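Trainee: would you be able to build a 3D model of this:
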Amino acid sequence: MRAGRPGFPGGTAVSHLTVYDWPTPDGLAGGSPHLHTASGEGYVVVGGQGRLQTLSAAGVGEHPLAPGTVLWFTPGTVHRLVNDGGLEIVVVMQNAGLPEAGDAVFTFPDEVLADPRHYAVASALPDGDEDAVATAARRRRDLALEGYAELRAEGPAGLERLHQRAGVLVAAKAAGWRATWEQAVRAGVEETDRSLTALARGDASHLAAASVHVGERREQTYRYGMCGRLRTWDVAAL
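Mentor: This is a model prediction of the structure:
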């Protein structure tokens, strides 16, 4: 039996997101287009109205979001949240710990994506004064929208190049993600495998270790993320 606290079911992470309502150069309000290189993402819409714009091998898509909508997408899907009014989402992320460790890549213009140092500067937010952080987050969002517009205009070749750039940008980090994934995901899968094997023999002794856990909020206030201001819970396996 695995020792310590189990992670949230499925090795996932949970956050509450209030999507940016800042106007954008194309006349819409919302967040920064980006993709995840190893993790899928799911939404449970709990308030407001909006849309999710996507770009994948299936082409350009737009998906309405309203309270009660449940939507998810796989790694490599470029996604942009559009806030049509008060959009709030409970976000469920696959592979808890990986997105925070750099699994996501913004859709900056290609000259930024091609230079890891330039990308690191463009994607970073300053510490300290909230107004300065908000200004930097908005500037970062607008730069990602610039590259996003180019991708939509270019089509499949642009998306293929973005995927290649993303792979290069995260290559140095990916080896370090494995330990996080093994603790958050693999350990839970292996424990389920053991439980199913035991149950097939009529052995339910693992149920004696049943337990309840409460996740603590990681932030006292909402912080600036890619798509909006968010609060997360500490739900990782320990």
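
Trainee: rest of the way, CA atoms for contacts and neighbours
Mentor: Will do.

Trainee: this structure: strands as residue ranges?
Mentor: Counting by DSSP state E, the chain has strands at residues 13-19, 34-36, 41-56, 59-65, 70-73, 78-93, 104-106, 216-217, 223-224, 228-234.

Trainee: out of these, nearest to residue 127?
Mentor: Between residue 127 and the strands of the chain, the shortest gap by Cα to Cα is with strand 223-224, which sits at 11.1 Å.

Trainee: who touches that closest one?
Mentor: Here strand 223-224 makes contact (Cα atoms under 8 Å, 6 or more residues apart in numbering) with 133, 134, 137, 229, 230, 231.

Trainee: try it again at 10 Å.
Mentor: Residues outside strand 223-224 that contact it (Cα atoms under 10 Å, 6 or more residues apart in numbering) are 17-20, 125, 130, 133-134, 136-138, 229-232.

Trainee: filter the residues you listed to the buried ones?
Mentor: 17-20, 125, 133-134, 136-138, 229-232 (16 or more other Cα atoms under 10 Å).

Trainee: still on that earlier bit, closest one of the contacts of strand 223-224 to residue 154?
Mentor: residue 138 (24.5 Å).

Trainee: what's the closest non-adjacent residue to the closest one?
Mentor: Of all residues not flanking residue 138 in the chain, residue 22 sits nearest, at 7.7 Å (Cα to Cα, 6 or more residues apart in numbering).

Trainee: for residue 69, give its distance to residue 120.
Mentor: Going from residue 69 to residue 120 by Cα to Cα, to the nearest Å gives 34 Å.

Trainee: let's see this one next to it:
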Amino acid sequence: MTAPAFPGATSVSALEVYDDVAADGLAGGTPHLHTVSAEAYLVVGGRGRLHTIDGAGAFAELALAPGDLVWFAPGVIHRAVNDGGLDVRVIMQNAGLPEAGDAVMTFPDAVLADPGRYADAAALPGDEASDVERLAAAVARRDLAVEGYRALFRDDGAVDRERLARLHEQAAALVARRAPEWRARWQAGALAVARETGERLDALAAGRDPGLGAARVAAASGTPALGMCGRLHRYDTSIDATIDPTGGDR
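Mentor: Presented below is the predicted three-dimensional model:
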């Protein structure tokens, strides 16, 4: 039998935000934006703040404490600041797209303008590297993004809208070639799930069984990784990777 799709074709991961301190004295993650996917944080432990710059250039700081839920649209630059043990659950729209390059880090202009330099700056060492080496590379990547992030602000603390507009243009240019692949992922994921809901509603409206007899359960195991904002526990919710907890065929 086919495993059920994860709700809304979203993805979920556990995130322990980095506690290494950047050049501006703040501990935390890598400032970045997503070009097509919305994101949500559910705080389950610790304390912190979320720094955001919206599409119009408005900066905001939101306090994060256990039980808090915050979400933001594609294009919002966000930076998780760890004030002590910040532990969140991250929910991402369009499962698979963030891992396919939807996230663009706020590197300095010269890096964002050169796809080759951007790819080199964004990459982490492979499995041949030690955990210490990989963590050092993740922190160095974070620090480079913080450098570009800080350059978005004028001396008076306001966001420079011209610089922000340039970042938006550079981010779009970096990912434009990926749009056909992303469209295929979206069609097979979020769009397919939405269409299935429509088919179930059609069946109910016509007095038919919407498919209740085919209902199944799935589970997924987490995999540790170093992400942009901290240590991740990623759950692969794709149908091919999910587990039937009953032991039956999928």
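
Trainee: hang on, the earlier thing: output the buried ones among the contacts of strand 223-224 of structure 1 in TSV; the columns should cover distance to residue 32 of structure 1.
Mentor: TSV is the format used below for those (distance: Cα to Cα, whole Å):
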residue	distance to residue 32 of structure 1
17	13
18	13
19	10
20	9
125	13
133	15
134	13
136	12
137	9
138	9
229	12
230	14
231	17
232	19
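
Trainee: and the strands of structure 1 as TSV, adding distance to residue 112 of structure 1?
Mentor: Putting those into TSV (distance: least, Cα to Cα, whole Å) gives the following:
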stretch	distance to residue 112 of structure 1
strand 13-19	25
strand 34-36	14
strand 41-56	20
strand 59-65	23
strand 70-73	25
strand 78-93	17
strand 104-106	10
strand 216-217	34
strand 223-224	21
strand 228-234	22
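
Trainee: closest to residue 159 of structure 1 out of these?
Mentor: For the strands of structure 1, the distance to residue 159 of structure 1 is smallest for strand 41-56, at 7.4 Å, taking Cα to Cα.

Trainee: which helices and strands sit right next to that closest one?
Mentor: Contact here means 3 or more Cα pairs under 10 Å, 6 or more residues apart in numbering; DSSP states H and E; on that basis strand 41-56 of structure 1 packs against strand 13-19, strand 34-36, strand 59-65, strand 70-73, strand 78-93, helix 130-154, helix 156-181.

Trainee: what's the average distance of the fifth one to structure 2?
Mentor: After superposition onto structure 2, the mean distance of strand 78-93 of structure 1 to its aligned counterpart is 0.3 Å, using mean Cα distance after the TM-score superposition for structure 1.

Trainee: and the equivalent of residue 174 of structure 2 over in structure 1, how far from residue 179 of structure 1?
Mentor: Counting by TM-score structural alignment, residue 174 of structure 2 corresponds to residue 169 in structure 1. From residue 169 of structure 1 across to residue 179 of structure 1, the span is 19 Å (Cα to Cα).

Trainee: out of these two, which sits in the more crowded spot?
Mentor: residue 169 (22 against 11; other Cα atoms under 10 Å).

Trainee: so which residue of structure 2 lies furthest out from the middle?
Mentor: residue 207 (40.1 Å; Cα atoms, centre = their mean).

Trainee: now which residue in structure 1 aligns to that residue?
Mentor: By TM-score structural alignment, residue 207 of structure 2 lines up with residue 202 in structure 1.

Trainee: how near is its match to residue 195 of structure 1?
Mentor: 10 Å.

Trainee: and what of residue 231 of structure 1?
Mentor: Residue 231 of structure 1 is 34 Å from residue 195 of structure 1, by Cα to Cα.

Trainee: what's the answer for residue 139 of structure 1, then?
Mentor: 50 Å.

Trainee: check residue 223 of structure 1 too.
Mentor: Residue 223 of structure 1 sits 39 Å away from residue 195 of structure 1, taking Cα to Cα as the criterion.

Trainee: map residue 79 of structure 2 onto structure 1.
Mentor: Looks like residue 79 of structure 2 aligns to residue 80 there (TM-score structural alignment).

Trainee: and residue 38 of structure 2, by the same measure?
Mentor: Residue pairing (TM-score structural alignment): residue 38 of structure 2 is matched to residue 40 of structure 1.

Trainee: could you check how many residues crowd around that match?
Mentor: The burial count for residue 40 of structure 1: 19, using other Cα under 10 Å.

Trainee: go ahead and confirm it touches residue 78.
Mentor: No - if you go by Cα atoms under 10 Å, residue 40 of structure 1 and residue 78 don't touch, sitting 11.4 Å apart.

Trainee: need the residues touching each of these two.
Mentor: When Cα under 10 Å, 6+ apart defines a contact, no residue borders residue 40 of structure 1 and residue 78 alike.

Trainee: sorry, back to before: so residue 223 and residue 195 of structure 1 - more neighbours on which side?
Mentor: Per other Cα under 10 Å, whichever of residue 223 of structure 1 and residue 195 has more neighbours is residue 195, with 18 against 15.
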